[in-house]
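Novice: just coords:
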C-alpha cells in the first residue's frame, strides 16, 4: 500500500500570524514551506502582500512565491499542479511540507483534489463572458443566488470574477459549482494532513490589520505600486489585489492618500471576516488562538497533535530539533 505523504497546513485570516508561526515550526521540524497565497505568487509585489523576508527564505526553503509576472494570469488548477509537485519533492527529500496561507481555494484544491470542470476557451465562451461583463454586478450576484444559493452566500457581489465563473459553470455544464464541490468532498485526500486555523480575538485582529497597513505604507507600498503599474500591465488578478488597487486610485488622483489608506484597512478587515466565515465551514480545522496561548504553547500543541498522526516523526526523529522540543514541553 502506497503511503500518503504527511502534510501540515497553517491557515487563517489576513494578519493573523500565519507566517511567523510557520517559520518557527519549520525551524523545529526540518520543514519546507509552500505558500498558499494568491498574490504572493507575483513578482515585484513584496510589501503589499507581506512576503516573508529574503533572509528567511534563504534559511528556510519557501515555494510558490515569485513564480509569475504581474501581467500573468494564474489559476487554481495551476496552483494545485505545482503544489502537488512540491509536496512530493519535499516528501522524497525526507522533509515535512507545510502549506501556509489564507487562499482557501488553493488549500482545498490540494487536500481534497477539488477541481472545477474544464471549460474550453473557445469563441462561444469568450463571447458569453463579454456579455456577462456588461451586466451590473448586483444583478449578476442575484442571478447566482437563484441558480446556486449555497455558493452565492460565500461570494461577495464585488467578486465578479468568481461570480461570473460560477454562472459560466452552470450554463456550460448544467451543474452548479456547489454540486461539483459536494461530489469532490466524498473522495479521500491523497495526503495525510492536519489543518490548523488561526482565529484571533476580533478587535486584536483588526488592530493588527490597521498596524500592518500603516507599516506597509512606511515601508514603501506607494512606491511599489507606482513601479508595478509603470512597468507592467497587471492582469485582472494582480491588478485588483487589495492594497494595490486603492493606491493606484490615489496615484491616478481618484482618491486622496488618507482615503486610500482607510480603504485598504477597511478592505482588509472585510477580507478577514470573509476568510473566517469560509474557514468555519470546514469541520476539519483545528483552531488556534494566539491571544490565549503563548508561542511555546502553540508550537507544543501543534507538534504533539502532529506526532499522533504523522509517520514523519517516527522516520525522522534525528532530523528535527528534539532538544528544543523537550525545552518546550
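Specialist: Structure's in. What do you need? Owing to the predicted nature of the structure, the values given are computational and were not obtained by experimental measurement.

Novice: please make it C-alpha for all contacts and neighbour counts, starting now.
Specialist: OK.

Novice: strands of the stretch 51-200 of the chain, start to end?
Specialist: For the stretch 51-200 of the chain, strands defined by DSSP state E, counting those that start in this stretch occupy the ranges 62-63, 96-100, 192-198.

Novice: nearest to residue 49, out of these?
Specialist: Closest approach to residue 49 among these (CA to CA): strand 96-100, 13.6 Å.

Novice: re the thing from before, most packed of the strands of the stretch 51-200 of the chain?
Specialist: The highest mean neighbour count among the strands of the stretch 51-200 of the chain, using mean count of other CA atoms under 10 Å, belongs to strand 96-100: a mean of 26.

Novice: so what's the gap between that strand and the chain middle?
Specialist: Mean-position distance between strand 96-100 and its chain equals 13 Å (CA atoms, centre = their mean, to the nearest Å).

Novice: ok, residues contacting that strand?
Specialist: 6-11, 18-19, 22, 26, 29-37, 87, 90-91, 107, 312 (CA atoms under 8 Å, 6 or more residues apart in numbering).

Novice: that older thread, rebuild the strands of the stretch 51-200 of the chain as CSV, extending it with distance to residue 138.
Specialist: Below are the strands of the stretch 51-200 of the chain laid out as CSV (distance: least, CA to CA, whole Å):
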stretch, distance to residue 138
strand 62-63, 37
strand 96-100, 33
strand 192-198, 31
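
Novice: which one of those lies closest to residue 143?
Specialist: Nearest of the strands of the stretch 51-200 of the chain (CA to CA): strand 192-198, 32.4 Å.

Novice: quick one: name whatever helix or strand follows the closest one.
Specialist: Next in sequence after strand 192-198, counting helices and strands by DSSP states H and E, comes helix 202-218.

Novice: okay, pairing it with this:
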C-alpha cells in the first residue's frame, strides 16, 4: 500500500477508513520505482514513530525534551501509540527488531539512476556466484543453497559494499545485548502483537471472494492503466522491450483472447493470494511464535474464522488486551507461544551421496 495508485490490487485502505484515524506509509512511492526496499520502509517508518539518530539505533520510548518541528511530527512526540498493520510480516519484523544490514547509501531516488549491485549479481550464473561467496565468506556460503541465487547475491553485495563478511555482521548483531539467533535486539521493548488467524478453508474462501470483489471494483482497468504507463516509461527510456510489450498487449486486446486470458489470470491471482497468506502465517509461527532469545513481544491470537462473531472473538478481546497493554498490566488472555527447538540447525550443510544434492537444514535432511 506504499505505492501511489494501484488502490485495488493492493487492497488499500479506503479514504473513508483513513478518515477515522491518522494513517501513514500509504501512497507515497511511484510504482515504477523498482529500488524501494525493506530498508527504505524501516527507515521511514522508524522516523515516523520516533526520531532515532541513525537508522539502526534503537529509538527512545518517550519523546525528547526539546523537539524540533520534524520531531514534533513523530507519533511518540504526540503522546500517541503507533499501530503497525500488516501485511508483509518481514517488513514488520524489520521494524521491530534489528535484523537488517545497511549497505551503500543511495544517492538518488530517480528510477533507473541507481545501480543495484544485487540485481547485477543475480544476472550471473548461480554456481559462479556461490563460488565467489565461498572465497570471501565460507561460513555464509555453507548456510545458503547454491541454487538460492537471491540470498547468495545479497551476501556478496553485503561484502562488496561494506568490506565485511555477511556472517560476521550477523554475529555482531546477535551478540548485542538483547540479541538472539535470528538477529539483533528488539527496538521497541514495550510492544505486543495481535495475530488474526483463521481456519484455512475459511481463509481461502474469503480470499477468493476478495479477488472477485477487486475485479468488480475495476481491477482490470487499474492494471491496464498501469501497464500503459509502464510501457510509456520504457519507450521513453528507449528500451526496446517496452515496445514489444506494448505490441503484445495490443494483440492480447482481441476480444476472444482477452476473455480467456482474463479468466486464467483471475484464477492465478486467487492461487497466488492464498499461497501468500500461507507464507505469512508460516512467518508468524517461525519468526514470532518460535523466536528464540530474550526479547520477544507477547503474541495474542484472535480467531477470525467466523466473521459473524467478530465482536465476541476479535473486537472485545483485542480491546481488553490493548487496554491492559496501555495500563501496564497483564491481560486475561494468554499469549500464543510455540516451542523452539534449540537443537535444530536450519542452516546445516550436507550433501547426499546417492543423489548428489546439497541439503540445507536438519529438517530437510531428516
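Specialist: On my side now, so go ahead. Small disclaimer: the values here were computed from a predicted structure and weren't measured.

Novice: now, the contacts of strand 96-100 of structure 1 that are in strands?
Specialist: Among these, the members found in strands (DSSP state E) are 6-11, 31-35.

Novice: which of those are buried?
Specialist: Buried by 16 or more other CA atoms under 10 Å: 6-11, 31-35, out of those.

Novice: out of those, who's nearest residue 175 of structure 1?
Specialist: residue 11 (29.7 Å).

Novice: ranges for the strands of the stretch 201-350 of structure 2?
Specialist: 299-303, 349-352.

Novice: wait, which of those is closest to residue 141 of structure 2?
Specialist: strand 349-352 (9.5 Å).

Novice: so what does the closest one touch, helix or strand wise?
Specialist: Applying 3 or more CA pairs under 8 Å, 6 or more residues apart in numbering; DSSP states H and E, one finds that strand 349-352 of structure 2 contacts strand 357-360.

Novice: so how far is residue 107 of structure 1 from the aligned partner of residue 187 of structure 2 in structure 1?
Specialist: Matched by TM-score structural alignment, residue 187 of structure 2 corresponds to residue 189 in structure 1. Going from residue 189 of structure 1 to residue 107 of structure 1 by CA to CA, to the nearest Å gives 12 Å.

Novice: those two - which one has more neighbours?
Specialist: Higher neighbour count among residue 189 of structure 1 and residue 107: residue 107, with 26 against 15, using other CA atoms under 10 Å.

Novice: quick check: residue 185 of structure 1 vs residue 116 of structure 1, distance?
Specialist: With CA to CA as the criterion, residue 185 of structure 1 and residue 116 of structure 1 are 13 Å apart.

Novice: which one's more surrounded, these two?
Specialist: residue 116 (16 against 13).

Novice: and the helices in the stretch 1-150 of structure 1, which stretches?
Specialist: 18-29, 54-59, 76-92, 104-112, 123-133, 137-147, 149-154 (DSSP state H, counting those that start in this stretch).

Novice: buried deepest among these, which one?
Specialist: Comparing those by mean neighbour count (mean count of other CA under 10 Å), helix 104-112 ranks first with a mean of 21.

Novice: which bit of structure 2 covers that helix?
Specialist: Counting by TM-score structural alignment, helix 104-112 of structure 1 corresponds to 89-97 in structure 2.

Novice: so what touches the matching stretch?
Specialist: With CA under 8 Å, 6+ apart as the contact definition, stretch 89-97 of structure 2 has outside contacts at 38-39, 41-42, 45-46, 84, 86, 99-100, 183-188, 280, 283-284.

Novice: do the same with stretch 51-62 of structure 1
Specialist: Counting by CA under 8 Å, 6+ apart, 19, 23, 26-27, 31-35, 40 sit against stretch 51-62 of structure 1.

Novice: ok, so of those, who is nearest residue 304 of structure 1?
Specialist: Closest to residue 304 of structure 1, out of all of the contacts of stretch 51-62 of structure 1 and judged by CA to CA, is residue 26, at 14.8 Å.

Novice: who are the neighbours in contact with that closest one?
Specialist: Per CA under 8 Å, 6+ apart, neighbours of residue 26 of structure 1: 32-33, 60, 98.

Novice: cutoff 7 Å now
Specialist: For residue 26 of structure 1, the contact set (CA atoms under 7 Å, 6 or more residues apart in numbering) comprises residue 32.

Novice: show me where the stretch 151-300 of structure 1 has helices.
Specialist: Under DSSP H, counting those that start in this stretch, the stretch 151-300 of structure 1 gives helices at 160-173, 177-185, 202-218, 221-231, 244-251, 257-280, 295-307.

Novice: can I get the ones in strands among the contacts of strand 96-100 of structure 1 in CSV including distance to residue 246 of structure 1?
Specialist: Below are those laid out as CSV (distance: CA to CA, whole Å):
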residue, distance to residue 246 of structure 1
6, 40
7, 36
8, 34
9, 31
10, 28
11, 25
31, 36
32, 33
33, 30
34, 28
35, 24
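
Novice: I am finished for the moment; much appreciated.
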